[in-house]
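Q: Quick one, fold the following:
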Amino acid sequence: MAGTKPTYRLIILVILALAATSCYNYKNIGLLQERNPALPVYDPVDYADYKLRINDEVIFRLMSSDETISRLLLSDQYISNNQQVMAYRIFPDGTIDLPYIKRIPVEGLTVHEAARVVEKRFREVLPDASVIMALANKNFTVIGEAGSGVFPIYKDRLTIYQALSMSGELNYTGDHKRVKIIRESDAGTEILEFDIRPRSVINSKYYYIYPNDIIYIQKAKSSFWKINSYGSFVSIFTSSLSLILTAYYNVK
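A: Modelled structure (predicted):
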């Protein structure tokens, strides 16, 4: 039995080592890290306004002092005080179809640019026409280890951190190294993959969320072996130690 004690000591040390390496720590899941040389550094980019795409839906309000012509142009949508709210989907040819006015191409324009184009067309019949436009389908989607659902973009320049806070929480089990944003662009569907932990995410191309983005957080492959808290670590260690001691005294 002389060699039994060293054997059990070795087993205890192995359990301690495995448990310690299985715990989540700041380097694994912490955000806004600055002093971790193992993390990538992302270059800052200028923010670009969202550009309208086919199947987007825009809403706009037409304002004019000429109540008669306003009612004629938008009779079905007339509300009050010479203000009308309209919603139009962008057709496959990139245009929107306005009543009594030829189709207007708006694909590829920002919302502000599209508003000016529509306003200019309305001023052909309403010299003092004023148009305020907004995007109707301002939503993003979250799936995976950060909750799931479709959420509204409630402000301009919504960030990845704000978006994830709306969906609930970025779980410990999520793969922080491989966050994906699925985004439609002129080149087709893009998948932007990045590590969300470094501070350089701020102002990078991954920082802002655009309409129709899908944020996907996959489950980390190592999450099966990870322990969520040191309380869990203590519980596992004491249970393992109790089992070893029981076996030891039974053998003895």
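Q: can we go C-alpha only for contacts and neighbour counts from here?
A: OK.
Q: wait, what's in contact with the closest residue to residue 114 other than its chain neighbours?
A: Distance criterion Cα to Cα, 6 or more residues apart in numbering; nearest residue to residue 114, sequence neighbours excluded, is residue 106 at 5.7 Å. For residue 106, the contact set (Cα atoms under 8 Å, 6 or more residues apart in numbering) comprises 52, 90, 94, 95, 96, 114, 117.
Q: Equivalent analysis for residue 100, please.
A: With Cα under 8 Å, 6+ apart, residue 100 has these contacts: residue 73.
Q: Kindly report the same for residue 144.
A: Per Cα under 8 Å, 6+ apart, neighbours of residue 144: 174, 216, 217, 218, 219.
Q: Out of these, which is nearest to residue 192?
A: Top of the list for closeness to residue 192, among these and by Cα to Cα, is residue 216 at 10.1 Å.
Q: this one as well, want them side by side:
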Amino acid sequence: MSINFLSRITALFLFLSLLCTSCISKKEVLYFQDIEALNNQSDNTNYNTIIRPDDLLSITVSSQDPESVAIFNPMAGASNALRTTNERLGTYLVDSNGNIEFPFIGTLQIANKTRVEAIALLKGEVNKYAKEAVVDIRILNFSISVLGEVQRAGTFTIPNERITVLEALGLAGDMTIFGERKTVKIIREENGVKSYGELDFTSIDVVNSPFYYLQQNDVVIVSPNKAQVQSGAFNRNSTIFISIAGIIISVLTILTR
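A: Below is the predicted model of the structure:
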């Protein structure tokens, strides 16, 4: 038995081992394999963004008579230089008690309300002093994070305050082929309480999950699939395998002399 033959056998063994650890079936990577079930299905999801402590809000009050609402708009009376140097002018941070301090009106409890409810509350207060005022509230720091087996992990700011988990994965460049589609995790915090959900992206039923629409500060985590874990383990142990293979070749060479 020649050394070349033994070397080839060993190399073949290592190649087959690597191949086995990297196998991924089509069924493991295809999205929504039962998508036919989506036909004629109505969207019954009642999605509303909830204002929470630490949200940074932009609040503007407008009217056909700008002077009547000027007291509610710090930006209105500010000079261009002040607007440039103070980007936070006209923004309001919701404190840990869920309150904001609004000009002329004072303290307003605004946390745990939807944006529509908060607008109605503030409009009711403003209209005590200025009739037919229009109030707009925007969450400036609405962001979500996507981590794990995706092309571009990171934190993304969402200007329209509405995003699905599919859109979030799109922002992150989609899952890699090594992402586990069946157990994508969403970590969420509401009123100081953390919770999480798991989504199976091989099933279209994901669109019916309460985690389909993301809330601010949600974290999406894509775990590596079995093939990636096994491949990583093989790569970590490849030096050991090669060393063992070298010893085996040496021993067999001595024995066959």
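Q: re earlier: which of the contacts of residue 106 of structure 1 does structure 2 keep?
A: Mapping those onto structure 2 (both residues aligned by TM-score structural alignment, their matches' Cα atoms under 8 Å) leaves 52, 90, 94, 95, 96, 114 still in contact.
Q: Tell me which helix or strand the corresponding residue of structure 1 for residue 90 of structure 2 sits in.
A: Matched by TM-score structural alignment, residue 90 of structure 2 corresponds to residue 86 in structure 1. Using DSSP states H and E, residue 86 of structure 1 sits in strand 83-89.
Q: Residue 182 of structure 1 in helix, strand or coil?
A: strand (DSSP: H, G, I helix; E, B strand; the rest coil).
Q: can you give me the helices in structure 1?
A: Ranges of helices within structure 1 are 4-21, 26-29, 67-73, 111-122, 160-167, 230-251, based on DSSP state H.
Q: These into TSV, with extra columns for mean neighbour count and distance to residue 154 of structure 1?
A: Formatted as TSV, the helices of structure 1 follow (neighbours: other Cα atoms under 10 Å; distance: least, Cα to Cα, whole Å):
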stretch	mean neighbour count	distance to residue 154 of structure 1
helix 4-21	14	41
helix 26-29	14	27
helix 67-73	15	30
helix 111-122	19	16
helix 160-167	17	10
helix 230-251	13	37
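Q: which of the contacts of residue 106 of structure 1 has the most neighbours?
A: residue 114 (23 neighbours; other Cα atoms under 10 Å).
Q: What is the equivalent residue in structure 2 for that residue?
A: Aligned partner of residue 114 of structure 1 by TM-score structural alignment: residue 118.
Q: Which residues are in contact with residue 153 of structure 2?
A: So residue 153 of structure 2 contacts 145, 146, 147, 172 (Cα under 8 Å, 6+ apart).
Q: How about it, nearest residue that isn't a chain neighbour?
A: Residue 153 of structure 2 sits nearest to residue 147 (Cα to Cα, 6+ apart), 4.9 Å away.
Q: what's the counterpart of that neighbour in structure 1?
A: By TM-score structural alignment, residue 147 of structure 2 lines up with residue 143.
Q: Contacts only, for its match.
A: So residue 143 of structure 1 contacts 149, 214, 215, 216, 217 (Cα under 8 Å, 6+ apart).
Q: quick one: which of those is nearest to residue 160 of structure 1?
A: Top of the list for closeness to residue 160 of structure 1, among the contacts of residue 143 of structure 1 and by Cα to Cα, is residue 215 at 8.8 Å.
Q: quick one: that closest one and residue 143 of structure 1, what's the gap?
A: 6 Å (Cα to Cα, to the nearest Å).
Q: And residue 117 of structure 1, by the same measure?
A: From residue 117 of structure 1 to residue 143 of structure 1 the distance is 37 Å (Cα to Cα).
Q: ditto for residue 194 of structure 1
A: Counting by Cα to Cα - residue 194 of structure 1 and residue 143 of structure 1 are separated by 16 Å.
Q: got the contact list for the counterpart of residue 176 of structure 2 in structure 1?
A: Matched by TM-score structural alignment, residue 176 of structure 2 corresponds to residue 171 in structure 1. Contacts were defined as Cα under 8 Å, 6+ apart; by that measure residue 171 of structure 1 touches 145, 146.
Q: For residue 140 of structure 2, give me its contacts.
A: 55, 56, 57, 58, 159.
Q: same deal with residue 73 of structure 1?
A: Going by Cα under 8 Å, 6+ apart, residue 73 of structure 1 touches 99, 100.
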